[in-house]
Each structure stands twice: as structure tokens, then as C-alpha cells.
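Chemist: Structure here, sequence nowhere to be found:
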């Protein structure tokens, strides 16, 4: 099964609680998401491989370790996933960015791809897929399946909130993909929204509610 990593750092939990409040403005929601995604990026990149390089300090030559950020791709599931990008780029500014757009077919309720744009040489890269909400899990599972066709070195999935149903969908479809989340909420309602949740993340990020 996919490993589920709950990022329970006090600062993450504090900001998430403030974001959940229905009176939080678009500006404050967007700002806190940026701050929270930076904090979460530290956790999800904890095991990134390092390489040795030789540098000159003001005192002498030494060998230090660096992350090759150019090998990392942050893949946003449109549109809400874009809210994660700026905060994560604070940590890994050399990362490339990919986008995948999916909508739910009203008859089959299955995700349909309408946009897909990735950097080149994906087989050499590690991928972090970002989407604020892991609700039913259908879009996330479809996005990961599409990305696996490019044979990347690794894939991780990061979200703000996960529902048990979404985790189960991802674990069944992609048991090899670890999930990183700031909270596992109670359940989905009849419309597929997470409870207690925080509403529609895309609407709250972009002010379209």
C-alpha cells in the first residue's frame, strides 16, 4: 500500500486551521497556502538525493552537498494545484514545472484529460504531484497513471487534505506512490467534498467562489 505521511508540524497545523475558517479572505488563504506549501516542501524533499561538488569558501576549497533541483518536476493538477507552486519553489527554485488538466465527465464521473505539458527527459526526473484536495482520488490516480507512461525515476503525491476514500483509491491504483498530507479528514459528502474540509480550494485560491 502507499505510505501515507501526515505532516503534523505545529506551524503546518496552525496555518491549516486558519485556512479552514470560512471567513478567511482570498488574500489570506492564498498567502497561507504559500507559506504552508513551503513548510510541506521541506518534508517531502527530506530524502532527495544529494551530490558532492567542490566549492571555494573564503577560507579554502571544500566538498559540499547539493540537490540537483533541475532533476525535480513539480506537476500541478489544474487549477488548484497551482496554489502550491510558488511556496515549493522557495525551497527548490531549480525545479521544472509540469501541468495536467482533468475534468470529470458528468455521465461517467471519470476524469478526462484536457491539458498535458511536461518538461523534456522525464525518465531522468523525480516528480512531486500537487493538488490541495485528495477527495475521491479519481483525478489524482488518473494524473499519476498518465505520468507513469513517461517512466520517471519516482513519483510522490502532496495535498493539503485527504479523505479516507481518496487515500483508498490511490493506494489501490498506485501502491508505489507515497502520499504526503497535512490532514486526513473524516469523510466525503454526497457531492464528493471533504468533511470537515475547507470548501473548494480552487475557488478560495482564485476568488471565484
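Modeler: Arrived safely, thanks for sending. It should be emphasised that the depicted structure is a prediction, and the values quoted were computed from it without experimental measurement.
Chemist: For the rest of this, base every contact and every neighbour count on C-alpha atoms.
Modeler: Will do.
Chemist: In contact with residue 68, which residues?
Modeler: Residue 68 makes contact with 50-51, 94 under the criterion CA atoms under 8 Å, 6 or more residues apart in numbering.
Chemist: From those residues, pick the one nearest residue 136.
Modeler: residue 94 (31.9 Å; CA to CA).
Chemist: Please report how far the closest one lies from residue 66.
Modeler: 12 Å (CA to CA, to the nearest Å).
Chemist: What of residue 186?
Modeler: Distance from residue 186 to residue 66, by CA to CA: 40 Å.
Chemist: State which helix of this protein is the longest.
Modeler: helix 26-44 (DSSP state H).
Chemist: can you list contacts of that helix?
Modeler: Residues contacting helix 26-44 (CA under 8 Å, 6+ apart): 7, 11-12, 15-16, 19, 83-91, 158, 180, 182, 204-207.
Chemist: for it, which positions count as buried?
Modeler: Under the neighbour-count criterion of 16 or more other CA atoms under 10 Å, helix 26-44 has 26, 29-41, 44 buried.
Chemist: do stretch 135-152 as well
Modeler: Here stretch 135-152 shows 135-144, 147-148, 152 as buried, counting by 16+ other CA under 10 Å.
Chemist: what does stretch 112-121 give?
Modeler: 116, 118.
Chemist: Straight-line length of that stretch, end to end?
Modeler: By CA to CA, one end of stretch 112-121 lies 25 Å from the other end.
Chemist: Looking at the buried residues of helix 26-44, spot the one nearest residue 176.
Modeler: Closest approach to residue 176 among the buried residues of helix 26-44 (CA to CA): residue 44, at 15.4 Å.
Chemist: the strands in the protein, which residues?
Modeler: 4-6, 51-56, 61-66, 72-78, 96-104, 111-117, 126-130, 133-134, 154-162, 179-184, 187-188, 194-195 (DSSP state E).
Chemist: Tabulate these (CSV), appending distance to residue 172.
Modeler: Converted to CSV, the strands of the chain look like this (distance: least, CA to CA, whole Å):
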stretch, distance to residue 172
strand 4-6, 13
strand 51-56, 34
strand 61-66, 35
strand 72-78, 20
strand 96-104, 20
strand 111-117, 17
strand 126-130, 17
strand 133-134, 14
strand 154-162, 14
strand 179-184, 13
strand 187-188, 18
strand 194-195, 19
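Chemist: and here's the other structure:
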């Protein structure tokens, strides 16, 4: 079963409280989303494999630790996931970026792919899928399946707010993918929004209605 890490860091909790507020404007919301993503990424990368590397300091030769093998790829789920990319890049500026676009079919309510562009060597990288909200889990499950279909094996998922229903669906469909969650909320309402949540993350990041 996948690991679910709910963040307990005071800075993350403080910043999530700020973006929940209805009066927080677009500029501050966008900036804080990026900051939270960076803090969650710090925790989510804790178990990345390391290798010993011989180097020379100004004083002597020594052995240091570096990330092992291929580095990371960040894959936001469009469009709200874009709001988390810069925060992750602040920590790992060499990461490559893919994009997955999904929309929900109004008839079947199932996610439908409309865009997918990934780094050519994505299958060899540690892939971090990012989306601010994990609500029903439909889009996240579909995005991760698309990555697996393209050969990706080391996949992690980062979100800022999750509902229990979304976590349960992710664990059922992708038990090999670890989840890193800023806050676990109470439930989904009848419209599929997280309660108490923060509204529509995409609208609040991009200033649309």
C-alpha cells in the first residue's frame, strides 16, 4: 500500500490557512501556493536515492552525496497544477517538466485527455505529479495511469489539500504511488468540491471565474 504523508509542519499549516480565506486575492494566493509546493517538495524528496561522489574541496579530496542516476521530472495536471511548478523548481531547478491536460466529460463524469507532453526520458526519472486539490481522485488516477502507460515507474503525487475520497481512490488504483498532502480535509460536497477546502484552485490561481 502506498505511503500517505500528511504535512504537520507549522509553516505549511499557516500558509494553507491563509489561502483558504475567501478574501485572499489572486496575487497572494498564487505566491502562497508556490511557497507551499516548495515546502511539500522538501518533504516529498526526503527518500530520493543518493550516491557517493569523489570531489575536491579547496582543502582536500573528499566524498560527498549527490542524487543518484537520472534526476526528477515535474508533471502538473493542467491547469491548476501549473501553480505548484515554480515552487518545486526553486528546490530542483534542473528538473524537466511535462504537462498532462484532462477535463471531465459532462455526460460520463470520466476524465478525458486533451494534452500530454512529457520529457523523452521521463520513464527513467523520479516523476512528481502535482495538483493543488485531490478531490474525487479521477483526474489524478487518470494522469498517473498515462505516465505508467509511457513506462514511468517511480511516480509520486503531491497536493495541497485532499479529501478522504480522493486518497482512497488513489490508493485503490495506484497502491505503488506515495502521496504527499498538505492538509487532509473533511469530505466532498454534492458538487465534488472539498469541504472546507478553498474553492476552485485554478480560478483562484489565474483570477478567472
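Modeler: Received, thanks. The structure displayed is predicted, hence computed values, not measured ones.
Chemist: Superposed, how do the two chains score by TM?
Modeler: Here the superposed chains carry a TM-score of 0.96, computed using TM-score structural alignment, normalised by the length of the first structure; 209 aligned residues with a CA RMSD of 1.2 Å.
Chemist: now, which of the buried residues of helix 26-44 of the first structure sits nearest residue 2 of the first structure?
Modeler: residue 44 (14.5 Å).
Chemist: one step back: okay, and which of the contacts of helix 26-44 of the first structure map to helices?
Modeler: 11-12, 15-16, 19, 85-89, 204-206.
Chemist: Nearest residue to the middle of the first structure?
Modeler: Centroid-nearest residue in the first structure: residue 130, 2.2 Å away (criterion: CA atoms, centre = their mean).
Chemist: so who does that one touch?
Modeler: So residue 130 of the first structure contacts 74-77, 81, 84, 157-159 (CA under 8 Å, 6+ apart).
Chemist: Just give me the closest of these to residue 171 of the first structure.
Modeler: Using CA to CA, the contacts of residue 130 of the first structure come closest to residue 171 of the first structure at residue 157, 11.4 Å.
Chemist: Now do the same contact list for that closest one.
Modeler: 128-130, 177-180 are the contacts of residue 157 of the first structure under CA under 8 Å, 6+ apart.
Chemist: Most neighbours out of those residues, which is it?
Modeler: residue 130 (28 neighbours; other CA atoms under 10 Å).
Chemist: where's it relative to residue 155 of the first structure, distance?
Modeler: From residue 130 of the first structure to residue 155 of the first structure the distance is 11 Å (CA to CA).
Chemist: Then residue 201 of the first structure?
Modeler: Distance, residue 201 of the first structure to residue 155 of the first structure, using CA to CA: 23 Å.
Chemist: for residue 180 of the first structure, same thing?
Modeler: Following CA to CA, the distance that separates residue 180 of the first structure from residue 155 of the first structure is 11 Å.
Chemist: Could you give the number of residues near residue 56 of the second structure?
Modeler: 10.
Chemist: Tell me how far it lies from residue 191 of the second structure.
Modeler: In terms of CA to CA, residue 56 of the second structure sits 59 Å off from residue 191 of the second structure.
Chemist: do residue 73 of the second structure as well
Modeler: 32 Å.
Chemist: Comparing those two, which residue is more hemmed in?
Modeler: Using other CA under 10 Å, the more surrounded residue of residue 73 of the second structure and residue 191 is residue 73, with 24 against 6.
Chemist: quick one, what contacts the counterpart of that one in the first structure?
Modeler: Structural alignment (TM-score structural alignment) places residue 73 of the second structure against residue 73 in the first structure. By CA under 8 Å, 6+ apart, residue 73 of the first structure lies in contact with 95-98, 119, 125-128.
Chemist: what's the closest of those residues to residue 113 of the first structure?
Modeler: Using CA to CA, those come closest to residue 113 of the first structure at residue 98, 14.0 Å.
Chemist: you'd agree the closest one is up against residue 122?
Modeler: No: applying CA atoms under 8 Å as the test, residue 98 of the first structure and residue 122 come out as separate, 10.3 Å apart.
Chemist: Counterpart of the residue nearest to the centre of the first structure over in the second structure?
Modeler: If you follow residue 130 of the first structure across to the second structure using TM-score structural alignment, you land on residue 130.
Chemist: any idea how far that match lies from residue 76 of the second structure?
Modeler: 5 Å.
Chemist: Now for residue 105 of the first structure, how many residues are close by?
Modeler: Residue 105 of the first structure - counted by other CA under 10 Å - has 10 other residues nearby.
Chemist: Within its local environment, how many residues does residue 9 of the second structure see?
Modeler: Residue 9 of the second structure has 12 nearby residues by other CA under 10 Å.
Chemist: Equivalent analysis for residue 124 of the second structure, please.
Modeler: Residue 124 of the second structure, neighbours per other CA under 10 Å, totals 17.
Chemist: Can you tell me the closest non-neighbouring residue to it?
Modeler: Of all residues not flanking residue 124 of the second structure in the chain, residue 70 sits nearest, at 6.4 Å (CA to CA, 6 or more residues apart in numbering).
Chemist: Please verify my assumption that that neighbour contacts residue 127.
Modeler: No: using CA under 8 Å, residue 70 of the second structure makes no contact with residue 127, being 10.5 Å away.
Chemist: higher neighbour count, those two?
Modeler: Taking other CA under 10 Å, residue 70 of the second structure and residue 127 do not tie; residue 127 has more neighbours (25 against 13).
Chemist: mind checking how far the more buried one is from residue 187 of the second structure?
Modeler: 28 Å.
Chemist: Same check on residue 84 of the second structure?
Modeler: Look at residue 84 of the second structure and residue 187 of the second structure: by CA to CA, they are 23 Å apart.
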